[in-house]
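Participant: Sequence plus the predicted model coming up.
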Amino acid sequence: MSLVSTKQLLEDAYQNHYAIGAFGAHNLEIMKAIIAGAEEMGSPVILQTTPGTIKYVGIEYMKAMAESAAKQAKVPVALHLDHGDSFDIVMKCLRAGYTSVMIDGSHLALEDNIALVKKVTEVAHLLDVPVEAELGTIGGVEDDLVVNEEEVVYTDPKMAEFFVKQTGIDSFAPAFGTAHGMYKKEPNLQFDLLKEINERVACPIVMHGASGIADDAVQKALDYGVSKVNFSTELKLIYAKELRQYFSEHSEEDDPRKYFVPGTEAVKALVKEKITVLQSKSKGLRYDYNNHTQSSIR
C-alpha cells in the first residue's frame, strides 16, 4: 500500500493507550531495518526525517525510498517531517508527498509560534496531512540546534490548551523533561505536568527525546496521552557501534553489502524492542488496506 497518514494511527493509539514508534531514518539501510523490525512485530511505524536528514539524502530520494518501502510492507508506514524549522521546508515536504509534518516554532514568542503553526495547519489540512507542533523547550541536540539544560522551559498546561485550540494541530509535543540525544544523567520527567497537559489538550501527545529513557518511564507516559514516541540517537549509536566492530575484525573489507549488515540487524532488533515497550505489537494487522483506516475490531 502507499504511505499512510499518521492521523488515524495516532488517534487509535491515543484511544487505546499505546504508542507508535517514530524512528529516525537517515539512510536506506536504516530505513529497511526499521521496516523489517516493524513487519516482524506487526506494528504500524513512522519513518521520521529532520531537515538535516532531508538535506543529506535529498527530499525526492527520501520520498521514493519511503514510498517503495511502504508499498512492499505488510504494515502501515507513514513518512513524517520532524522539527520542520520553516514554512518553506514544510511546503517542500507536502509537495513531495510526506504524509505527516511537524512545524517547530517553539523558539518563537507565543504569538509568532501560533501564527506560524496555524499557517502550516491551514495548508496541510487542505491536503489531509496531519500537523504536529511543540510548545515549550525540549533540551539537547537536534540537527544543528543545541538547547542547554538551563534554557529548557517546561510547557504550561493552560498555554498548551490555548495553543492547541488556536492552531488546530493534530498532535502536540510538550516539554516535560525529555531531551534530544543521549542523557548524561537520569532525566527528571514531570509526569504530573504531562497528566495535566493531557487532560487539557485532548489530542495525541508526542514524546521527543526518548532515546535512553527507561522502558518503564516510557510506558508510564502512555497512560497520559503519549501516542507517538521518537527514537533516533539510539539507532545511530548502535549502527555506528556495529560498523566500528565489524571493521575492527575485518579491516580489509570493502564491500558495503557485507559491512552494513551487522548494523542493519542491530537496528532491526532495537526497533523490535521499542515496539514491545510501546505496546504496538500486532496493531498494524488491524489496518484496513483498502480504506486506509483502522478496523473497528479490537
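Facilitator: Noted; the coordinates are in hand.
Participant: can we go C-alpha only for contacts and neighbour counts from here?
Facilitator: OK.
Participant: and whichever strand or helix holds residue 264, how far from the chain's centre?
Facilitator: Applying DSSP states H and E as the criterion places residue 264 in helix 261-278. Mean-position distance between helix 261-278 and its chain equals 15 Å (CA atoms, centre = their mean, to the nearest Å).
Participant: do the same with stretch 128-136
Facilitator: From the chain centre to the centre of stretch 128-136 is a distance of 12 Å (CA atoms, centre = their mean).
Participant: With stretch 180-191 instead?
Facilitator: With CA atoms, centre = their mean as the basis, stretch 180-191 stands 17 Å off its chain's centre.
Participant: First-to-last residue distance for that stretch?
Facilitator: 18 Å (CA to CA, to the nearest Å).
Participant: re earlier: list the helices and strands the helix holding residue 264 packs on?
Facilitator: Applying 3 or more CA pairs under 8 Å, 6 or more residues apart in numbering; DSSP states H and E, we find helix 261-278 packed against strand 20-24, helix 28-41, helix 215-221, helix 233-249.
Participant: Residue 176 is nearest to which of these?
Facilitator: With respect to residue 176, and counting by CA to CA, the nearest of the helices and strands packed on helix 261-278 is helix 215-221 at 10.6 Å.
Participant: The structure to be compared is supplied as follows:
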Amino acid sequence: MLYTLKEIFNKYKDSAIASFNVYNLETIQAVANAAKLEDKPVIFAFGESYFRYANIEDIAFAVKRIVKELELDAVLHLDHAKKIESIRLALNNNFTSVMYDGSALILDENIRNTIVARNLSKDFGASLEAEIGYLNSEDGNEDYIISSKDFTDRNIAKEFSEKTSVDALAISVGNVHGIYKGTPSLDLQRIKEIYELVNIPLVLHGSSGIDEYQINMAIKNGIRKINVNTDLAVCAVGAMKERINKSNRPERLEKLLEIATREMQSVARKYIRMINSNN
C-alpha cells in the first residue's frame, strides 16, 4: 500500500528507504520488481522537471496500480518541486509525499515558501521534504565542482527545521546530482552533527556512485532516504546501446525496452541490498 514518507519512516524505524526516480512504465516496473524481489519498501519519485515528458496522472495511476498488484510498501513522492502549483497538482493526484526545493533562494524566502508547502501538504495528509544547502541541478549537466562552502550549515539547518516543521530534510554534504567527477567523499561528521541538531530524517540526494561504506555510515549518522537516479538511467541507455552495437540487424523498440528494464531492475536491487546490508 501507499504510505506517506513519515509513515514509512515510522514503520521501518531501523532502516533507510531507497528512492528511485521514475518517469515511464519501464522505470516504474523495474523499481517495483526490485522492491518485490528484495521484499523491502521503496519510494517512487517523480520530479517536477519530468512534467514535460510524462503526464503526472498517468504516472500516479501506474504506480498505484503496481503497488497494489505486488503488495508493496511504498511512497509516491514528488521530487524537487520549485513551484507550489506543482505540489498542489501532485497532491491532487494522490501523491503521498512532496518535496519543496527552495535551496537556491535566500533563507527567509525558502522558509516562507516551505511553510506554504507544509500547510498545503498537511491539508492533504501528505509528508513534506525540503532542502538546505546547495546541490547542482537535478539533471547533473551543470559543470559543478564540489565545494564545502555549499555544504549545509548545521545551525541554519536547525533554524530551518524548527521554523518549517518539515518531515524530512535534504542536505548537501559532498553529494551531487549526476555523475561524480572523481571519487565521492561525504562529510559524514557533518551528517551526524546536523541530525543531532534537527532530529528529523535526513535525505541524501545524488547517491549514484557512492560506495557502500559511505552509504552505510551516512545511514548510521542520520540519513533515512537514499535517492538514486543516474545509475538507473546510465545502465538503461548502456544496455540498449550495447544491444544495438552487437546486433547485425535493426532492433525492435520493445525488445530494447525489455533489456533496459531488466538492467534497471538489477541496479535497483543492488542499491536496495546496499542500503539494507546492516539490517
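Facilitator: Sure thing, it's come through. Since we're looking at a predicted model, the values are computed, not measured.
Participant: still on that earlier bit, what span of the second structure lines up against the helix holding residue 264 of the first structure?
Facilitator: On the second structure, the counterpart of helix 261-278 of the first structure by TM-score structural alignment is residues 258-275.
Participant: Next, the mean deviation of that stretch compared to the first structure.
Facilitator: Once fitted to the first structure, stretch 258-275 of the second structure is off its aligned match by 0.9 Å on average (mean CA distance after the TM-score superposition for the first structure).
Participant: one step back: buried ones in the helix holding residue 264 of the first structure, by neighbour count?
Facilitator: 261-272, 274-275, 277-278 (16 or more other CA atoms under 10 Å).
Participant: cool, stretch 47-55 of the first structure as well?
Facilitator: Applying 16+ other CA under 10 Å to stretch 47-55 of the first structure flags 47, 48, 49, 50, 51, 52, 53, 54 as buried.
Participant: just to revisit the earlier point, residues touching the helix or strand following the helix holding residue 264 of the first structure, excluding its own?
Facilitator: Later in the chain than helix 261-278 of the first structure, the nearest helix or strand by DSSP H and E is strand 287-288. Strand 287-288 of the first structure is touched from outside by 75, 76, 293, 294, 295, with contacts defined as CA atoms under 8 Å, 6 or more residues apart in numbering.
Participant: Can you tell me the element residue 105 of the first structure falls in?
Facilitator: Per DSSP H and E, there is no helix or strand for residue 105 of the first structure.
Participant: give me the number of residues near it?
Facilitator: Look at residue 105 of the first structure: counted by other CA atoms under 10 Å, it has 23 neighbours.
Participant: Could you do residue 165 of the first structure as well?
Facilitator: Residue 165 of the first structure has 12 neighbouring residues, counting by other CA under 10 Å.
Participant: And for the one 5 residues further on?
Facilitator: Taking other CA under 10 Å as the neighbour definition, residue 170 of the first structure ends up with a count of 22.
Participant: That one pairs with which position in the second structure?
Facilitator: Per TM-score structural alignment, residue 170 of the first structure is aligned with residue 167.
Participant: That match: what's it in contact with?
Facilitator: Applying CA under 8 Å, 6+ apart to residue 167 of the second structure gives the contacts 5, 6, 127, 128, 129, 200, 201.
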